[in-house]
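Novice: here is a sequence together with a model predicted from it:
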Amino acid sequence: MLNIQLLLKISLKMWLVLIFGIVNYPLQIRAEDKKNTCAAHEKWTVFQRRKYGNVSFDRGWHDYVNGFGDCDGDFWLGLEALHELTKGDDMSLEINMMSRGKKNHLWAKYRTFRISPGSDFYILHVSGYSGPDARDVLRYNNNWQFSTKDADHDGWRTVNCASYFGGGWWYGRGCGATSHLNGNFNKIGVKGIRWNGYLCCSEMKLYKRAAGDI
């Protein structure tokens, strides 16, 4: 069940059609004008923000599936919503980040971005990286299931990566430790927010590719 209260707070425009208890889309949850790399007419859906440190991301499976936080602060939209938004296989991903000390702005873009259904534990599918300086570290998390501290689906047999690092993520073999944007906001190091280095802030957003961008 989606966290409808959170979605309603975040939405600029939303149509929900309830048929036999099933929520049908389209959703347009939080649209922003493009930044850096896309034409001005394209619209973004922000699904993760770490900027203020006002929301704990060290949460269990239920919260990560349904979403949590505040659209005016830090939040996670929810894995089920992400699956619904990306199942058409026509979405791209951009991640905007800032290094610790707020010295460097970084961004990474993936031409294709899709999340598998809950029956497959929301596997991450990304490809087509571009970016001037952030590096393609999400490749180590690609094709891995989502894990939380109470739902261990990672690639390390003897360690629960989400419990060790704090925060749900697509942990890969060896915990895929080069990226973890849901880490502890107040910690510096491997248990903090990471993308090939230590970050203070991040924002993950998706947009629908143009019809000709195959």
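Specialist: That came through, no problem. Note that the coordinates shown come from a computational prediction; the quantities given were computed from them, not determined experimentally.
Novice: going forward, measure contacts between C-alpha atoms and count neighbours the same way
Specialist: Fine.
Novice: who touches stretch 188-197?
Specialist: 99, 134-135, 137, 164-166, 177-187, 198-201 (CA atoms under 8 Å, 6 or more residues apart in numbering).
Novice: 6 Å - rerun?
Specialist: Contact with stretch 188-197 is made by 165, 178-181, 183-185, 199, as judged by CA atoms under 6 Å, 6 or more residues apart in numbering.
Novice: and these, which is closest to Glu42?
Specialist: Of all the contacts of stretch 188-197, Glu42 sits closest to Leu181, with 24.4 Å by CA to CA.
Novice: and the closest one, what does it touch?
Specialist: Going by CA under 6 Å, 6+ apart, the list of residues near Leu181 reads 193-194.
Novice: helices of the protein, residue ranges please.
Specialist: Along the chain, counting by DSSP state H, helices occupy 4-10, 61-66, 79-86, 161-165.
Novice: next, format those helices as JSON lines and append distance to Arg111 and mean neighbour count.
Specialist: Compiled in JSON lines, the helices of the chain are given as follows (distance: least, CA to CA, whole Å; neighbours: other CA atoms under 10 Å):
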{"stretch": "helix 4-10", "distance to Arg111": "24", "mean neighbour count": "16"}
{"stretch": "helix 61-66", "distance to Arg111": "24", "mean neighbour count": "20"}
{"stretch": "helix 79-86", "distance to Arg111": "12", "mean neighbour count": "21"}
{"stretch": "helix 161-165", "distance to Arg111": "27", "mean neighbour count": "22"}
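Novice: now render the ones you listed as CSV, adding distance to Phe47.
Specialist: Below are these laid out as CSV (distance: least, CA to CA, whole Å):
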stretch, distance to Phe47
helix 4-10, 10
helix 61-66, 12
helix 79-86, 8
helix 161-165, 20
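Novice: closest to Leu16 out of these?
Specialist: Of the helices of the chain, the one closest to Leu16 (CA to CA) turns out to be helix 4-10, at 9.8 Å.
Novice: here comes the other one, which I'd like you to weigh against the first:
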Amino acid sequence: MKRTLPEDCTEIQKQSPLASSGVYVIQPAGGSTRFKVYCELRSDGGWVVLQRRTEGVLSFHRGWRDYKYGFGSMDDDHWLGLEKVHLLTKEKYKKWTLRVDLWDHEGGAAYAEYNNFKIGSEATAYRLQVGRYSGTAGDAIRGAYAGIDQNGFGFSTIDRDNDGCSPCIFGDIAELECAFSEGGGWWYSSCGSASLNGDWHPFGDHIGWASGLHWLTWKGPAPYSLKATRMMFKTE
């Protein structure tokens, strides 16, 4: 099938430099699959939004199928879908940058960027790959301490466990599956210090919860659940 749609948000921005951020239909290179994405079109590039969270209306406590195909509304809180991210990032001739934007309940903001971002196929449990870190939030994916590096791990949900715990020991607590305590789905490695798909907590009820929106190299060591998060990626 001849491709007639843009491959990604970067191409949309190149074709229409004055285009506004919003929902677009794309067709990743090397295939005939088409789907909608939210493009964040900024001065530093055209970003595909992978995840957005701003409140607690949309539950992220979901199983493998939902995380595979995506859920939520593209122009509101949502998860794009692991299969779509794989289709976009699998092409070897393209390199991608992942950006994670974080907002706390006190008016602060921070970000983390990783080059060489991609995720594997479902056969690898959508294994995460990130390269060099830069930013202001700290490298929570590789962890606040040794032994919890999430880079290179597959995705886990409440019905699909790939977190490496058999069990993991935290003080006097034995953890068998991180998705049950941390919530939602993530690339858990001995649970780790990054986890953005747990339960959303409002101000005043946002500290101390195991399940939350955590980036513990920025807000920690006590579990701090963030006010809002956004994950997005673009071609380098």
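Specialist: Now that the structure is in, tell me what you want to look at. As the structure is a computational prediction, the values presented were derived from the model and not from experiment.
Novice: please convert the buried members of the contacts of stretch 188-197 of structure 1 into ChimeraX selection syntax.
Specialist: To isolate the buried members of the contacts of stretch 188-197 of structure 1 in ChimeraX, using 16 or more other CA atoms under 10 Å:
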select :165,178,179,180,181,183,184,185,199
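Novice: Provide the secondary structure category for Gln13 of structure 2.
Specialist: Three-state call for Gln13 of structure 2 (DSSP: H, G, I helix; E, B strand; the rest coil): helix.
Novice: next, the contact list for the closest residue to it other than its chain neighbours, please.
Specialist: Once flanking residues are discounted, Gln13 of structure 2 sits nearest to Gly46: 5.9 Å by CA to CA, 6 or more residues apart in numbering. Gly46 of structure 2 makes contacts with 9-10, 13, 40, as judged by CA under 6 Å, 6+ apart.
Novice: repeat that with 7 Å
Specialist: Residues in contact with Gly46 of structure 2 (CA atoms under 7 Å, 6 or more residues apart in numbering) are 9-10, 13, 39-40, 234.
Novice: now for it: what does it line up with in structure 1?
Specialist: Under the alignment (TM-score structural alignment), Gly46 of structure 2 maps onto Lys43 of structure 1.
Novice: would you mind measuring from that match to Gly73 of structure 1?
Specialist: 20 Å (CA to CA, to the nearest Å).
Novice: just Leu82 of structure 1 next, same as before
Specialist: Look at Leu82 of structure 1 and Gly73 of structure 1: by CA to CA, they are 19 Å apart.
Novice: now stretch 141-153 of structure 1: buried residues?
Specialist: For stretch 141-153 of structure 1, using 16+ other CA under 10 Å, the buried residues are 141-149, 151-153.
Novice: from these, which is closest to Leu77 of structure 1?
Specialist: Phe146 (14.4 Å).
Novice: surely that closest one meets Asp120?
Specialist: No - applying CA atoms under 7 Å as the test, Phe146 of structure 1 and Asp120 come out as separate, 9.1 Å apart.
Novice: what about stretch 54-74 of structure 2, distance to the chain center?
Specialist: Stretch 54-74 of structure 2 sits 12 Å away from the centroid of its parent chain (CA atoms, centre = their mean, to the nearest Å).
Novice: can you list the neighbours in contact with that stretch?
Specialist: Under CA under 7 Å, 6+ apart, the answer for stretch 54-74 of structure 2 is 23, 37-38, 77-83, 157-160, 183-184, 197-198, 200, 227-229.
Novice: check stretch 73-93 of structure 1 too.
Specialist: 2, 47-55, 64-69, 109-117, 122, 205-209.
Novice: from those residues, which would you call buried?
Specialist: Neighbour-count burial (16+ other CA under 10 Å) applied to these gives 2, 47-51, 53, 55, 64-69, 109-117, 122, 205-209.
Novice: residues contacting the corresponding residue of structure 2 for Asn141 of structure 1?
Specialist: Aligning on TM-score structural alignment places Asn141 of structure 1 opposite Gln150 in structure 2. Shown in contact with Gln150 of structure 2 (CA under 7 Å, 6+ apart): 141-142, 187-189, 192.
Novice: next: Cys161 of structure 1.
Specialist: Cys161 of structure 1 is in contact with 154, 171, 175, counting by CA under 7 Å, 6+ apart.
Novice: run a quick neighbour tally on Asp205 of structure 2.
Specialist: Residues within reach of Asp205 of structure 2, counting by other CA atoms under 10 Å, total 11.
Novice: re the thing from before, I'd like the distance between the match of Asn141 of structure 1 and Arg62 of structure 2.
Specialist: 20 Å.
Novice: also Tyr133 of structure 2?
Specialist: From Tyr133 of structure 2 to Arg62 of structure 2 the distance is 29 Å (CA to CA).
Novice: just give me the match in structure 1 for Tyr69 of structure 2.
Specialist: In structure 1, the residue matched to Tyr69 of structure 2 (TM-score structural alignment) is Asn66.
Novice: Arg99 of structure 2 now?
Specialist: In structure 1, the residue matched to Arg99 of structure 2 (TM-score structural alignment) is Glu94.
Novice: nearest to Asn160 of structure 1, of the buried residues of stretch 141-153 of structure 1?
Specialist: For the buried residues of stretch 141-153 of structure 1, the residue nearest Asn160 of structure 1 by CA to CA is Asp152; the value is 5.8 Å.
Novice: excluding its backbone neighbours, what's nearest that closest one?
Specialist: Using CA to CA, 6+ apart, the nearest residue to Asp152 of structure 1 is Asn160, at 5.8 Å.
Novice: residue in structure 2 paired with the one you found?
Specialist: In structure 2, Asn160 of structure 1 lands on Glu177 (TM-score structural alignment).
Novice: its match reaches Cys165, doesn't it?
Specialist: Yes - with contacts counted by CA under 7 Å, Glu177 of structure 2 reaches Cys165, the gap being 6.5 Å.
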